[in-house]
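Participant: 3D, please:
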Amino acid sequence: MPAEQAVPLPDEADFEIGAALGVPALTAHRALTVAEDGTRRLQPGALDGKVVLAAGGAGAVGHAVIQLARWAGATVISTISSPAIARLATAAGSHHVINYRDGDPAT
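Facilitator: As a prediction, the model looks like this:
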């Protein structure tokens, strides 16, 4: 990675934490800022009035999407597969969860 794209880790964060956060967080950020008519920068209020679907809200990327979208003001809906996963997505900040194993989630 070019040095200008690297972000220094805080002193209390080891390389394992940095490695675990980098790809999921960057992927989530990109997913939330890629819309042609959407925001290019996440900050509080950047997604006010928007609804974000976080597919797989308990996975690393989905979890980061929930947290970033909620922080930026979006209403967050997350797909989940069980009550335990629903608790994880809700704890991350998802306003609503949809269990895709309970019938057709599109209805």
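Participant: could you use CA atoms for every contact and neighbour count after this?
Facilitator: Fine.
Participant: quick one: the strands in the chain?
Facilitator: In the chain, the strands defined using DSSP state E lie at 51-54, 75-80, 96-99.
Participant: please name every helix or strand in contact with the longest helix seen in the chain.
Facilitator: In the chain, taking DSSP state H as the definition, the longest helix is helix 15-33. When contacts are defined as 3 or more C-alpha pairs under 8 Å, 6 or more residues apart in numbering; DSSP states H and E, helix 15-33 packs onto helix 60-71.
Participant: between helix 15-33 and the helix it packs on, find me the angle.
Facilitator: Orientation check (axes from the mean of the first three to the mean of the last three C-alpha atoms, to 10 degrees): helix 60-71 against helix 15-33 gives 60 degrees.
Participant: re earlier: which of the strands of the chain is buried the deepest?
Facilitator: Ranked by average neighbour count under the criterion mean count of other C-alpha atoms under 10 Å, those are headed by strand 75-80 at a mean of 23.
Participant: to compare with the earlier structure, here is another sequence to fold:
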Amino acid sequence: MNEKYYWMEENNGVVTVGLTDEGKDELGNITFVSLPKVGDSLTKTDVLINVEADKAVSDIPSPVEGTVVAINEDAANDPSILNNSDKNSTWVAKIEK
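Facilitator: Got it, this is the predicted structure:
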């Protein structure tokens, strides 16, 4: 998936990653998401999340290399919140570089 489909914000070496509105529009209504586990080590070639949506099923690679330090538990329990535009509720993972 192209980098334009996710956003990243870095704070003190921890990168928060989420899907952009453009990415969500291409996927359609998100109905399932598989998130990494806290403690997982990721490279840029590793799958960060798997998303099932109305228009597509996609494996989205990690945009950064590092260790997962947090996941959006709300999104894990209710993937439909990822359909919103609010970054405070629609981030998927925090990765420490």
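Participant: just give the TM-score of the two.
Facilitator: Here the TM-score of the superposed chains, computed with TM-score structural alignment, normalised by the length of the second structure as the reference length, equals 0.21; 47 aligned residues with a C-alpha RMSD of 5.2 Å.
Participant: circling back: list the buried ones in the longest helix of the first structure?
Facilitator: Within helix 15-33 of the first structure, the residues that qualify as buried are Pro24, Ala25, Thr27, Ala28, His29, Leu32, Thr33, counting by 16 or more other C-alpha atoms under 10 Å.
Participant: am I right that Ala93 of the second structure is in contact with Val17?
Facilitator: Yes: checked against C-alpha atoms under 8 Å, the pair Ala93 of the second structure and Val17 is within contact range at 5.5 Å.
Participant: those two: which is more packed in?
Facilitator: Neighbours per residue (other C-alpha atoms under 10 Å) separate Ala93 of the second structure from Val17, with Ala93 holding more: 26 against 23.
Participant: what about the nearest residue to that one once chain neighbours are set aside, distance to Gly23 of the second structure?
Facilitator: If the residues on either side of it in the chain are set aside, Ala93 of the second structure comes closest to Ile71, at 4.3 Å by C-alpha to C-alpha, 6 or more residues apart in numbering. Separation of Ile71 of the second structure from Gly23 of the second structure (C-alpha to C-alpha, to the nearest Å) stands at 19 Å.
Participant: swap in Ala53 of the second structure?
Facilitator: From Ala53 of the second structure over to Gly23 of the second structure the distance is 11 Å, taken as C-alpha to C-alpha.
Participant: tell me the buried residues in the longest helix seen in the second structure?
Facilitator: Here the longest helix in the second structure is taken by residue count, with DSSP H as the criterion, and it is helix 21-27. Of the residues in helix 21-27 of the second structure, those with enough neighbours to count as buried (16+ other C-alpha under 10 Å) are Asp21, Gly23, Lys24, Leu27.
Participant: give the buried residues for the helix or strand that it is followed by.
Facilitator: On the C-terminal side of helix 21-27 of the second structure, the nearest following helix or strand under DSSP states H and E is strand 30-34. If you call a residue buried by 16+ other C-alpha under 10 Å, then strand 30-34 of the second structure has these buried ones: Ile30, Thr31, Phe32, Val33, Ser34.
Participant: I'd like the next helix or strand past strand 30-34 of the second structure.
Facilitator: Where DSSP H and E defines the elements, the next helix or strand beyond strand 30-34 of the second structure is strand 41-42.
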